[in-house]
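**Q** Just to be clear, the model below is a prediction. Sequence and coordinates:
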Amino acid sequence: MQEVKKGIIQGVIILVAFLYLAKLFYLQVIDEGYSEAAVSNAIEQVVQIPYRGQIYDRKGNLIVYNTPTYDLFITPKKARIPDTLRLCNLLGVTKVQFDSMYNVAKTYSKFKPSLFMRQLSVEDFARIQDAMVDYPGFTFETSAFRTYNTSALANTLGYVAEVSPKQLEDQEERGENYYRQGDYIGQSGLEKQYEETLRGRRGMKYIMKDVHGVVKGPWKGGAADVVPIAGKNLYTSLDVELQQYADSLFQNKSGSLVAIDPSTGEILAMVSAPTYDPKMLSGRSYSKNYQKLALNPFNPLLNRALQGTYRPGSTFKTIETLVGLQDGAITPSTVLGHSGIRMNCHCGSSSSTLHRAIQMSCNPYFYHVFRRIIYNNDETNVFKKSKVGLTRWHDRVAKFGIGQKLGVDLPYERKGLLPDVEYYNKRNKGENNWKFSNIYSVGIGEGELLVTPLKLANVAAIIANRGWYITPHLVRAIGNPKGDPLPEFKEKHSVDIDYRHFETLIAGMSDAVRAGTVMRAAYIPDLEICGKTGTSQNPKGPADNSVFICFAPRNNPKIAIAAVVDYGKWGGTTSAPIAMMVAEKYIKGTVSHKGLERELMNKNLLYLPPPSPKKKPTPLLPKDRILIVENGKVKSVPTTKSAYPQFSVYDFITMQ
């Protein structure tokens, strides 16, 4: 018996010792909060946020820079608040606001610092920093908000905002830990695309403090400090003066204009209208202004240059001409008639040459060109020939960047649509259910074909270069204004069309501007602009969309442009004069037709389609049936409740 008691006592002693050891192990090894709290009694870690890289235009003008501010962080586990009311008065918040912000921080993490108040001015920081010594657990970090020297380029430049919970989760899944709750990150435009370049590398400073929070100096003389490295500057190809001029022509209009230097692929201007002032999404008013912009029915947050998809209309006839010539479906001297074609003709005659068809944008002519390409001049076994011909045509057109992402250095670029055999098989429920007569409208830039204004500008650059392009891009150099562009923005991409075919097309485009579908009042005698008009079908509005592509001058081109104006109707009367004025402004520095310029600036084409009428929801059951829950299962029964007296009214579930 004595031995049993002795064994029990020993067991209890061992158990208690084990529990003490386990608790000690937990506190010292597992519980990071405990060790952090112990260390922080002597050492405080101060994160140093580097200045974000600045952004310049092609002439060295500063577009985006940083204004210094301070962010206040809180670590809830360390926070001591002896006088809440005094602290609220210092920070200029109510007790309710303070409690809300504190609970958000505590929910995020008790041990990690999180943002409490953002973007305190230098004056605010100077006013409260001494008093904050009485409130341990609160720390300041230097920060900055983006400041803009222009009201243009909002969608191109993009904006920075607080990192979202989803972005923090994605970061953890990638095994990274750079961003913390409350940090800023590029959310769109160049700010997002070049985030890692612009953000730099944050630093860390270790400061010795006593138990009263009084700073005693750097820990280990600063030997352990990590110096922050500022983000690298971006030197862009944008011409702010040209951009502002192009924006002025798009006042009270929706649409886009993209201007490219064809020899380099550098984007000179990128209009997306309606737009907004980038200052709206910088600073403390971000949330309020973002909500306002997001609810705007004209969707100013959408970058129409690379996210808006349009039918190219007759501008696509430029590509159709080149493919037809290269494949031998036509020659420069081919004459085609108009009879029997259900398409409008602008030529005023019963047949056209290729030159006149380009000059006057002849639909019947290009109907025949597309038919010849698809059937390869052999109209036997038309279903099979349509598949073979469309595949050959698709591969040719795809080399112009249609139906794919070009790779511009901006996020959210859309591919558009270049229909292929698989697409039509799926749409027509079988490979033998369609032929040329089902797809002919694609040959004149209508039907299922969809492109972005950026792609149209790239097509203009390809024609200007007589057969090649460099991927359109915005950043010329990083860190050094004289640095080289990124490798992917040096490579030339060939469209595999013979040089001589471009000269045939360009001759027609020159006459389209001089004496063709472009309005006479827009003609500039001392600047040879080669262009092609287009009218893109838009059944949702009061008029079709106006489209135009061009380059200038004809020899040694300096600029290639695409312009799309929603509801502008004719390409030659709206988009063409806008694009031609932008070209003249860039090359000559001035504009000849001041009267037309004023007229276009004052032209209001904004239109908001009426909301779709609400349809009455279709009942999921006949009116004489109802769903009930019986034994945990849903079943259909007649609506007469008396037939099912065992069910209460709450057992009936109507599906209307």
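**A** Yes, it's here.

**Q** When you work out contacts or count neighbours from here on, use the C-alpha atoms and nothing else.
**A** OK.

**Q** which of the residues in the helix or strand hosting Pro577 are buried?
**A** For Pro577, the element it lies in under DSSP states H and E is helix 576-588. Residues of helix 576-588 classed as buried: 576-587 (neighbour count, 16 or more other Cα atoms under 10 Å).

**Q** cool, stretch 594-612 as well?
**A** Taking 16+ other Cα under 10 Å as the criterion, stretch 594-612 shows 596-597, 600-601, 603, 605-606 as buried.

**Q** mind checking the longest strand of the protein?
**A** In the chain, with assignment by DSSP state E, the single longest strand is strand 62-74.

**Q** next one: the following helix or strand past that strand to chain centre, how far?
**A** For strand 62-74, the following helix or strand on the C-terminal side (DSSP H and E) is helix 84-91. Centroid separation for helix 84-91 versus its chain: 41 Å, with Cα atoms, centre = their mean, to the nearest Å.

**Q** Only the buried residues of the helix or strand that helix 84-91 is followed by, if you could.
**A** Beyond helix 84-91 in the direction of the C-terminus, DSSP H and E gives the next helix or strand as helix 95-108. The neighbour-count check on helix 95-108 (16+ other Cα under 10 Å) flags 98, 101-102, 105-106 as buried.

**Q** what residues does helix 95-108 touch?
**A** Identification of contacts with helix 95-108 by Cα atoms under 8 Å, 6 or more residues apart in numbering yields 74-76, 84-85, 88, 113-116, 181.

**Q** switch the cut-off to 7 Å
**A** 76, 88, 114, 116 (Cα atoms under 7 Å, 6 or more residues apart in numbering).

**Q** swap in stretch 498-509?
**A** Counting by Cα under 7 Å, 6+ apart, residues outside stretch 498-509 touching it are 318, 321-322, 325-326, 332, 355-356, 358-359, 463, 466-467, 530-532.

**Q** Dead centre of this structure: give me the residue that sits there.
**A** Centroid-nearest residue in the chain, with Cα atoms, centre = their mean: Tyr412, separated by 4.0 Å.

**Q** give me every residue that touches it.
**A** Contacts of Tyr412 (Cα under 7 Å, 6+ apart): Gln307.

**Q** Next one for the comparison:
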Amino acid sequence: MNSFFERRYVITAIFITLALVLLGRLYYIQIMDDRYLLSAKENVLRRTISYPARGAIFDRNGKILVQNVPVYDIMVTPREVKPFDTLEFCKLLSIDKEGFDKRFQKAKKFSPFRQSIFEKQIPVQLYASLQERMSDFPGFEAVPRTVRTYPDSTAAHFLGYIGEVNDKMIEKSGNYYRRGDYVGISGVERAFEDVLRGQRGVTYNMVDSRNVSKGSFSNGEFDTVAVTGERLVSSLDLRIQKLGEKLMTNKVGSIVAIEPSTGEILAFVSSPTYDPNLMTGRERGNNLSKMYKDPYNPMFIRPIQARYPPGSSFKPLDALIALQEGIITPQTTFFCPHYYQAGNHQVKCEHFDGVTDLRKAISQSCNTYFCYVFDKLMNARGVKNIRPALTTWKEQVNKFGFGVKMDIELPFESRGNVPTPLRYDNVFGKNRWRSSSIISLAIGQGELLATPLQMANIEAVMANRGFYYKPHLIKAIGDKNIIKEEYTKRNYVGIDEKYFEPVIDGMQDVVDRGTAAAARIPGIVMCGKTGTVQNPHGKNHSVFVAFAPRDTPKIAIAVIVENAGYGSSWAAPIGSYMIEKYLRDTITKPKAQVQYIVNANLLPPPPGWKPPVRKLTKKDSVKIDSARKSKADTIRKQQELKSAGERKKKDTLNKILAYQPKRKEDE
């Protein structure tokens, strides 16, 4: 009896153990290991993703800035790969055997059972020869894609570029993106990714264990069609964009042009630039690496990221604040003796202006006048109350868009800088600084920094006599115009309209008979201001800001050419060509003058650059020895002549003394 019960327990234990093992195995197969699940699915359904074309981008006149061309991605599922002629496959793809092995191992590491990219962006011409042989290479499949192409190779910084997503981007998107997907990395491509990317399509096909298609699953009920991305109509004018990039060839700087009546950006030039077509295709990575190593940093978006002291272009703004505060009137005069005495140091003025009123001060860019104006602004509440005076001045300057982000659609915009009292407390000590300590702000120097976009926006304020519309880049998405409330709202700067006319009179004189007279456009009344911005790292920057025409403004512009010297020499001519091209679609200046600007190379030496040292040859040594001997002979002859001259003087003096009559005392 006991033996029976013992056997029963043993048999029960065996069955329980077997059941637990089976359950454990089922759990592992179904939950832990996805190989069988994937195989089962692949034996039933094959999902094929179709990728949509990204939306095209146009300029304001309907000209194409960027569109798409077809390419093919070669996909591989490592487990399905059977023996084949590897060398022939490599030859068709224009890769070597080492490259093949590297790509294949990467695909296996990702997943032996899942499809992944083996080779990206095969052009149509290359795929044509591969297409007929694809059946010879089991496990490989070609998936049609599109890549960007830029017909005019222009506006690279404005448009931006796309690139393959990384793990962080996939995670951030909530797994919307997958490996091999492309996404906007910079510029408009990034800012409007959601509307440009379109929507992926999916097709489900039934297949058997040999991967032979058995037709559409459920008659295509669950299939979706790829939806092309929306097209964008930008505010850019391709005519002046191309001209601006041409004029800025071999120069470092920026041009930004705005339509004052809408805030739409007409030109967005960053120099040095690059051909956006270099950011597509199989060589994109190599091209990008080269650009990042370029000492002139062509990837830097200067219109919104570079920060410059505005220099003399800031003087009209200071004048407006002083007029609004009642510190000066248009008739207020100051005497300019060629400098302004600020405490124990002088602020030089380019010329002797004598008795100067506001209009003359703007047209002649008189530093002395605006130093007096700034001094009065800072000390209006008394010398000891300079801190609140500077705070108020900063708030007024911020209203013009200086020191704050303009919130343009592009990422990575800089806010510039308008200094606070705390900045000077840290430099000089609390309550130990006066207006003379910060007088450089009067002429747009010192700690005051602005982006080219902010400087162009100031001219839009001038053109509108006291307000601006928020600068923006896109006019329409798809067939619908974008009329956001923020783009139709007038942003007032707190200056009464009546104060703009005397300042604009001075700005017109700048072009008619002042520092920018050479940039005058016959038949167009242009108001502008030149600037020569001090640069501690090299030659001064050339700056010009303007708007035109005076009474019906259609364009406001800012031009900065780094290390180019006077604003009248380079920035002003470039600005006048851009304005005339936009208003008349032609340039009346002689072609030779325009070509002179285009051909000029103003690139500063790259950081750390030193002239190359040539190795001396025997010939050079002989020349050096000869030069040294010649120099020694010259020095010797000079010494001999000097000695002979001294002897001659001594002999002459002795003769004079010998023939002098003796005095009575000597007798």
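**A** Yes, it's here. Computed from a predicted model, the values in this text were never measured in an experiment.

**Q** about what we covered before: and the residue nearest to the centre of the first structure? What does it align with in the second structure?
**A** Mapped onto the second structure by TM-score structural alignment, Tyr412 of the first structure lines up with Phe412.

**Q** Would you mind giving the secondary structure of that match?
**A** coil (DSSP: H, G, I helix; E, B strand; the rest coil).

**Q** Could you do Thr249 of the second structure as well?
**A** coil.

**Q** Name the nearest residue to it, ignoring sequence neighbours.
**A** Once flanking residues are discounted, Thr249 of the second structure sits nearest to Val598: 6.2 Å by Cα to Cα, 6 or more residues apart in numbering.

**Q** Just the element for the one you found, please.
**A** helix 591-599.

**Q** after that helix, next one along is what?
**A** Helix 591-599 of the second structure is succeeded, C-terminally, by helix 618-658 (DSSP H and E).

**Q** Which part of the first structure matches that following helix?
**A** Using TM-score structural alignment, helix 618-658 of the second structure finds no match anywhere in the first structure.

**Q** Arg396 of the first structure: what secondary structure?
**A** Taking three-state DSSP, the label given to Arg396 of the first structure is helix.

**Q** Quick check: the closest residue to it other than its chain neighbours vs Ser510 of the first structure, distance?
**A** Among residues not flanking Arg396 of the first structure along the chain, Val323 sits closest, at 6.7 Å (Cα to Cα, 6+ apart). Val323 of the first structure is 19 Å from Ser510 of the first structure, where distance means Cα to Cα, to the nearest Å.

**Q** Counting by contacts, list what the top helix by length along the first structure packs against.
**A** When the first structure is scanned for its longest helix (criterion: DSSP state H), the result is helix 2-25. Applying 3 or more Cα pairs under 7 Å, 6 or more residues apart in numbering; DSSP states H and E, we find helix 2-25 of the first structure packed against no helix or strand.

**Q** tell me the strands in the stretch 351-500 of the first structure, going along the chain?
**A** Assigned by DSSP state E, counting those that start in this stretch, the strands in the stretch 351-500 of the first structure fall at 351-353, 468-470, 475-478, 492-494.

**Q** actually the stretch 101-250 of the second structure, sorry about that
**A** 116-123, 140-149, 162-164, 182-184, 201-207, 213-216, 232-234.

**Q** against the first structure, where does the fourth one fall?
**A** Here strand 182-184 of the second structure aligns to the first structure at residues 184-186, judged by TM-score structural alignment.

**Q** quick one: the matching stretch to chain centroid distance?
**A** On Cα atoms, centre = their mean, the centre of stretch 184-186 of the first structure falls 15 Å from that of its chain.

**Q** Mean deviation, that stretch versus the second structure?
**A** Compared with the second structure after fitting, stretch 184-186 of the first structure has a mean deviation of 1.1 Å; criterion: mean Cα distance after the TM-score superposition for the first structure.

**Q** buried stuff in that stretch?
**A** 184-186.

**Q** ditto for stretch 341-359 of the second structure
**A** For stretch 341-359 of the second structure, by 16+ other Cα under 10 Å, it's 342, 347, 349, 353, 356-359.

**Q** Inside helices: which ones of those?
**A** Using DSSP H, those in helices are 358-359.

**Q** Mind telling me what the residue nearest to Thr249 of the second structure corresponds to in the first structure?
**A** By TM-score structural alignment, Val598 of the second structure lines up with Met601.

**Q** residue contacts, that match?
**A** Per Cα under 7 Å, 6+ apart, neighbours of Met601 of the first structure: 248-251.

**Q** which stretch among the strands of the stretch 351-500 of the first structure comes nearest Asp134 of the first structure?
**A** strand 475-478 (44.6 Å; Cα to Cα).

**Q** Show me what the closest one is in contact with.
**A** 232-237, 483-485.

**Q** Swap in 8 Å and give it another go.
**A** Outside strand 475-478 of the first structure, the residues that reach it (Cα under 8 Å, 6+ apart) are 232-237, 266, 409, 483-486.

**Q** and the residues you listed, which are buried?
**A** 232-237, 266, 409, 485.

**Q** follow-up on the earlier one: what is the orientation angle of the longest strand of the first structure with helix 84-91?
**A** 170 degrees (axes from the mean of the first three to the mean of the last three Cα atoms, to 10 degrees).

**Q** buried ones in strand 62-74 of the first structure?
**A** Those would be 62-65, 69-74, for strand 62-74 of the first structure by 16+ other Cα under 10 Å.

**Q** Just give me the closest of the residues you listed to Glu3 of the first structure.
**A** Ile74 (57.8 Å).

**Q** counterpart of the closest one in the second structure?
**A** So, by TM-score structural alignment, Ile74 of the first structure is matched to Val76.

**Q** Does its match touch Ile117 like I think?
**A** Yes. Val76 of the second structure lies in contact with Ile117 (Cα atoms under 8 Å); the separation is 6.3 Å.

**Q** Okay, Phe192 of the second structure and Gly160 of the second structure: tell me how far apart.
**A** From Phe192 of the second structure to Gly160 of the second structure the distance is 11 Å (Cα to Cα).

**Q** what range in the second structure matches stretch 564-571 of the first structure?
**A** The aligned range for stretch 564-571 of the first structure is 560-567, by TM-score structural alignment.

**Q** what do you get for stretch 498-509 of the first structure?
**A** Using TM-score structural alignment, stretch 498-509 of the first structure pairs with 496-507 in the second structure.
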